[in-house]
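Chemist: Here's a sequence, model it:
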Amino acid sequence: MGRFLQHQSFPPIRLDTLCLPTKMGGLGVLNPKLQQGALQLRWLRPLFQSASSPSGLVLPWLLYLLQHYLPDVHLHLPFIFSDLRHPRLRTYISPFFNLFAACNLLPHDFDSTVINLLTCLDIPLASAVVVPHGLPAFPASWRHLQIQDAYEINTTLDILSCHLPSSFPHSPCILHKVLQRVDDHSLFLHAFVIRACLPQSILTEQFPDLMAHTGTEVDPSTLLSALSPTFPWKRLMYHTTYEPSNGVNSGLSSFYHFLYACPLKLPLWHTLWLTHFGFSPQFSDIHNVLYKFSFPPPLDPTSHPASILGSVLLALWRHHWAFIFNQSPFVAANATTTASSLLSHLQSEENLDQRPFSV
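Modeler: Predicted structure coming up:
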């Protein structure tokens, strides 16, 4: 059947660095690529955990796009295996581009992973084999194939077995070459495929610590867990070292810390809030604005609260990246000036749009 080889892995994100707090409320990671990946992973967690009951605005939209372009693929598998991604979802303008890139940075080590037979059939064949060094690569013209094109479920033994050549669903010449290369050891099946080809009794006897490959539907959960074996998905949040003393949401994650709970950034919110809403905010006020779009009435009825919020967030990010790339300290007064300037510019553009045309 072949032998167990270590899966080639993508350059991994040091997941342990994601929770390193800094005085700037950042991620503790200076590499911009890892910063972007870490930020995207934070939003992948609800996508992986809430596919059956999505909430909010963004998550249902993302799930709709996945179902539209990949109607016959489990929604989680394209994040794990790049060959399953629809070309329209891979472009730079796709909302999935950064999400896929973040997943690519994680270690794809499935040596100890056990998946059920139905899940195995849906995996790309290119991701199910390893090419030994110095031998011909897996051709690009073969990358459309999935395991189900070469293997089927043997219901008698409850294992995967090769299709007979006469029953290949399509591309018989290519599939014959694939299986021939497996037989002559110029391709090796991955460990999770080999396990699917072994009866459960043999698998349990040889590997008593491994799970059984049970299940009657496609379930990529063990594959997702393998992407971050030492760092549970539930901990992909940014932990704070700042505990608020006003009793609201104590124990905030570092994500809240980054947005508004950081002592360096909180004055930005207080100043703009007092200027436009007439009172000093509590953490609950800012949280409700960011997550529930629950705005207090502005002092100036011509100023839309969402414009105020957008100006604050844009100023916060501009000064955050100035710190990351240029080592410019985050100064609340400077960020406040930037936010006020952005809001003033936006209001000028809105007034220009609303000015009646001269006759």
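Chemist: going forward, measure contacts and count neighbours with C-alpha atoms only.
Modeler: Will do.
Chemist: Tell me who's in contact with residue 163.
Modeler: Contact partners of residue 163, counting by CA atoms under 8 Å, 6 or more residues apart in numbering, are 149-152.
Chemist: Residue 65: how many residues sit nearby?
Modeler: For residue 65, the count of nearby residues is 15 (other CA atoms under 10 Å).
Chemist: Sticking with it, tell me its helix or strand.
Modeler: helix 58-69 (DSSP states H and E).
Chemist: For the comparison step, fold the sequence that follows:
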Amino acid sequence: MVVSSTNTEVFRFTTACLPRSLGGLGLINPILQQSALQLRWLIPLMKFSSNKIWESSSIVVPRIVGLILSHLSPQSVLDHRAIFLFIQHRPSFFKTTYGSLILLFQAVDRLPKSFEKVVVTATTCLTMPLASLVVPSESNHILSQPIANKPCSIAYTLNTTRENCLRPKQFDELTINPTTVAR
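Modeler: Presented below is the predicted three-dimensional model:
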């Protein structure tokens, strides 16, 4: 609420956050401001892969990564950084609103994501959810939600004859229900 000497004007919060050129007060949205501060913590977390995190000069960063990795199953994600990008990889422990790590995940979730210039290795593709990589060829063929959230490694494997290429798994290579994966 803005008070002047003659009358009282009520501004909506969204209006107050608009730039002055658009009729707002130019206030910084506190949620975005908090996320920006939390992103400063993410830079050291994203700098090293899970294998090289112990090379960090920080005492805190390896402990945070250790906590994250302790809640993941060994085969679920190759790198701790993937759970920041893909909500599907996050264990339920990290999806609750309790704890300080949720603030880091929320900061990443608020970032606009543009992957147009990203080059992903075949090994990384195997850890990504199927829905991120598989584009249905027909409009009536859509991946079901449980299958869409599974990692690509259930249906694809690295091609041994062509380096850095994925190929669909053969029927005898499927480790989970073959009928489900073949769909």
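Chemist: thinking again about what came up before, out of the contacts of residue 163 of the first structure, flag the one nearest to residue 129 of the first structure.
Modeler: Proximity of these to residue 129 of the first structure was ranked by CA to CA; the top entry is residue 150 with 12.3 Å.
Chemist: Toward the C-terminus from the helix holding residue 65 of the first structure, list the very next helix or strand.
Modeler: helix 77-80.
Chemist: Packing partners of that following helix?
Modeler: The contact analysis (3 or more CA pairs under 8 Å, 6 or more residues apart in numbering; DSSP states H and E) places helix 77-80 of the first structure against helix 97-104.
Chemist: What range does the helix it packs on cover in the second structure?
Modeler: Mapping helix 97-104 of the first structure onto the second structure (TM-score structural alignment) gives residues 102-109.
Chemist: distance from that stretch to the first structure after superposition?
Modeler: Here the mean offset of stretch 102-109 of the second structure against the first structure after fitting is 1.2 Å, by mean CA distance after the TM-score superposition for the first structure.
Chemist: residues of that stretch that come out buried?
Modeler: Residues 103-108 are the ones in stretch 102-109 of the second structure that count as buried (16 or more other CA atoms under 10 Å).
Chemist: again with stretch 83-100 of the first structure
Modeler: Applying 16+ other CA under 10 Å to stretch 83-100 of the first structure flags 83-85, 89-90, 96, 98-100 as buried.
Chemist: all helices of the second structure, in order?
Modeler: Assignment of helices within the second structure using DSSP state H yields the ranges 13-16, 30-47, 60-70, 82-85, 101-109, 122-127, 130-133, 145-148, 178-182.
Chemist: What span of the first structure is the second one aligned with?
Modeler: Translated: helix 30-47 of the second structure. Taking TM-score structural alignment, helix 30-47 of the second structure hits residues 32-49 over in the first structure.
Chemist: tell me which residues of the matching stretch are tucked away?
Modeler: For stretch 32-49 of the first structure, by 16+ other CA under 10 Å, it's 34-35, 37-42, 44, 47-48.
Chemist: among the contacts of residue 163 of the first structure, which are in strands?
Modeler: Judged by DSSP state E, the contacts of residue 163 of the first structure include 151-152 as members of strands.
Chemist: And residue 137 of the second structure, how far from residue 143 of the second structure?
Modeler: 11 Å (CA to CA, to the nearest Å).
Chemist: Of the two, give the one with the bigger neighbour count.
Modeler: Taking other CA under 10 Å, residue 137 of the second structure and residue 143 do not tie; residue 143 has more neighbours (15 against 8).
Chemist: Contacts only, for that one.
Modeler: 131, 136.
Chemist: How about the one 4 residues further on?
Modeler: Taking CA under 8 Å, 6+ apart, we find residue 147 of the second structure in contact with 130, 180-181.
Chemist: Residue in the first structure paired with it?
Modeler: By TM-score structural alignment, residue 147 of the second structure lines up with residue 142 in the first structure.
Chemist: Just give me the mean distance for the match of helix 30-47 of the second structure relative to the second structure.
Modeler: Looks like 1.2 Å for stretch 32-49 of the first structure (mean CA distance after the TM-score superposition for the first structure).
Chemist: For residue 59 of the first structure, give me its contacts.
Modeler: 46-47.
Chemist: quick one: the equivalent of it over in the second structure and residue 41 of the second structure, what's the gap?
Modeler: Counting by TM-score structural alignment, residue 59 of the first structure lines up with residue 61 in the second structure. Between residue 61 of the second structure and residue 41 of the second structure the computed distance is 9 Å (CA to CA).
Chemist: what's the counterpart of residue 87 of the second structure in the first structure?
Modeler: With the correspondence set by TM-score structural alignment, residue 87 of the second structure lines up against residue 82 in the first structure.
Chemist: quick one: that match and residue 222 of the first structure, what's the gap?
Modeler: For residue 82 of the first structure, the distance to residue 222 of the first structure equals 17 Å [CA to CA].
Chemist: Go through the buried residues of stretch 32-49 of the first structure and say which is closest to residue 269 of the first structure.
Modeler: Distances from residue 269 of the first structure to the buried residues of stretch 32-49 of the first structure, taken by CA to CA, are shortest for residue 39, at 22.0 Å.
Chemist: Please say which position in the first structure residue 178 of the second structure maps to.
Modeler: Aligning on TM-score structural alignment places residue 178 of the second structure opposite residue 172 in the first structure.
Chemist: What residues of stretch 149-164 of the second structure count as buried?
Modeler: For stretch 149-164 of the second structure, by 16+ other CA under 10 Å, it's 149-158.
Chemist: Show me what counts as buried in stretch 44-58 of the second structure.
Modeler: Here stretch 44-58 of the second structure shows 44-46, 48, 50, 53-54 as buried, counting by 16+ other CA under 10 Å.
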